[in-house]
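Peer 1: My questions are about this predicted structure, shown below with the sequence.
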Amino acid sequence: MMWLIGIGGALGAGSRYMAGSIISKRIKSSFPLATLLINIAGSLFLGMLTSLHLNHQLMDWIWYLTGIGFCGAFTTFSTFGYEVIQLLNAKKLKDAVIYILGSLFICTFSSYIGILLFN
């Protein structure tokens, strides 16, 4: 089980890095849009996987690999926290508040949509 989580985590971390690089190159912004978009996508995917797992339509080993491992590493709270601190240090209070509230509500809603899609 730990190996599956580790493999999924490695794939999620690599995917997150690549997605973040691509988004940041295409969209130049001082707002941390790349992390927000990655966390929204990851929340949606985790919601879908959660629904399948809770309805016994997803084998445990796939849940460990994708839900716990991949999504756990693909979405990132630590980067979110770091970027909030960067915004606050740059005295961009409005952007920090938008980022915090937007992340909280949009990612939670994305998870809920993912659950509904496969329920």
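Peer 2: Yep, that arrived.
Peer 1: Please make it C-alpha for all contacts and neighbour counts, starting now.
Peer 2: OK.
Peer 1: list the buried ones in stretch 111-119?
Peer 2: By neighbour count on 16 or more other C-alpha atoms under 10 Å, the buried set for stretch 111-119 is 111-115.
Peer 1: Let me have these in TSV, extended by secondary structure.
Peer 2: TSV is the format used below for the buried residues of stretch 111-119 (DSSP: H, G, I helix; E, B strand; the rest coil):
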residue	secondary structure
Ser111	helix
Tyr112	helix
Ile113	helix
Gly114	helix
Ile115	helix
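Peer 1: ok now the host helix or strand of Gly102, how far from the chain's centre?
Peer 2: According to DSSP states H and E, Gly102 maps onto helix 93-117. Distance of helix 93-117 from its chain centroid, counting by C-alpha atoms, centre = their mean, to the nearest Å, is 10 Å.
Peer 1: which parts of that helix are buried?
Peer 2: Neighbour-count burial for helix 93-117 [16+ other C-alpha under 10 Å]: 95-96, 99-100, 103, 106-115.
Peer 1: Presented hereafter is structure B, for comparison with structure A:
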Amino acid sequence: MTPLLFVALSLAGGVGAALRLIVDGAIKARVRGAFPLGTLLINVSGSFILGFVTQLALGGSLDDAWRLVIGTGLCGGFTTFSTASFETVRLVQQRRYALASVNAVGMLVAAVAAGLLGIVLGRLIGG
């Protein structure tokens, strides 16, 4: 890895983390409730983008350095499965078992499905 790629990847991670803060804050300001909808939408959309970018890189339509910057840096900073785990534990502690189950299992299923959808779209666009 070149020094320039390292810097780009690091900056993209910071941008992703800032975007996560902005998106989650915007969703929390508009949607009240116990379910962590912001984290769900962030992780699902990040999984979609990662699947899409990875497929474009594997298909040769996107340079592998961009896959690292966007996929590892931006999406890595944007998505937050550790927060999702914490929020699931918090829901269990509040005895909201149904919401905790939906959060844990639903997020996993939705994120994997979104990643697969990103791969499919990447194949359609980039071959």
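Peer 2: Sure thing, it's come through. Everything numeric in this text was worked out from a predicted model, so none of it was measured.
Peer 1: Work out the TM-score between the chains.
Peer 2: The TM-score (TM-score structural alignment, normalised by the length of the first structure) is 0.96; 119 aligned residues with a C-alpha RMSD of 0.9 Å.
Peer 1: State the helix or strand in which the residue of the second structure positioned farthest from its centre lies.
Peer 2: Taking C-alpha atoms, centre = their mean, the residue of the second structure most remote from its mean C-alpha position is Arg95, at 26.9 Å. Here Arg95 of the second structure, judged by DSSP H and E, is contained in no helix and no strand.
Peer 1: who are the neighbours in contact with it?
Peer 2: Applying C-alpha atoms under 8 Å, 6 or more residues apart in numbering, we find Arg95 of the second structure in contact with no residue.
Peer 1: if I read this right, Leu116 of the second structure contacts Gly51, doesn't it?
Peer 2: Yes. With contact defined as C-alpha atoms under 8 Å, Leu116 of the second structure counts as touching Gly51 (6.3 Å).
Peer 1: Tabulate the buried residues of stretch 111-119 of the first structure (TSV), appending distance to Gly8 of the first structure.
Peer 2: Listed next are those as TSV, based on distance: C-alpha to C-alpha, whole Å:
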residue	distance to Gly8 of the first structure
Ser111	19
Tyr112	22
Ile113	23
Gly114	19
Ile115	21
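Peer 1: For the equivalent of Ser82 of the second structure over in the first structure, the count of nearby residues, please.
Peer 2: Residue correspondence to the first structure (TM-score structural alignment): Ser82 of the second structure is matched to Ser78. Neighbour count of Ser78 of the first structure, defined by other C-alpha atoms under 10 Å: 9.
Peer 1: for Phe74 of the first structure, same thing?
Peer 2: So Phe74 of the first structure, with other C-alpha under 10 Å, has 26 neighbours.
Peer 1: Now it: closest residue in space that isn't a chain neighbour?
Peer 2: Gly12 (4.3 Å; C-alpha to C-alpha, 6 or more residues apart in numbering).
Peer 1: which SS class is that neighbour?
Peer 2: helix.
Peer 1: ok, now which ones touch the equivalent of it over in the second structure?
Peer 2: In the second structure, the residue matched to Gly12 of the first structure (TM-score structural alignment) is Gly16. By C-alpha under 8 Å, 6+ apart, the contact set of Gly16 of the second structure is 73-79.
Peer 1: now Leu56 of the second structure
Peer 2: Leu56 of the second structure touches 62, 122-123, 126-127, counting by C-alpha under 8 Å, 6+ apart.
Peer 1: Which of the contacts of Gly16 of the second structure sits closest to Leu41 of the second structure?
Peer 2: Thr79 (9.4 Å; C-alpha to C-alpha).
Peer 1: So what's the residue count around the closest one?
Peer 2: Per other C-alpha under 10 Å, the neighbour tally for Thr79 of the second structure reads 23.
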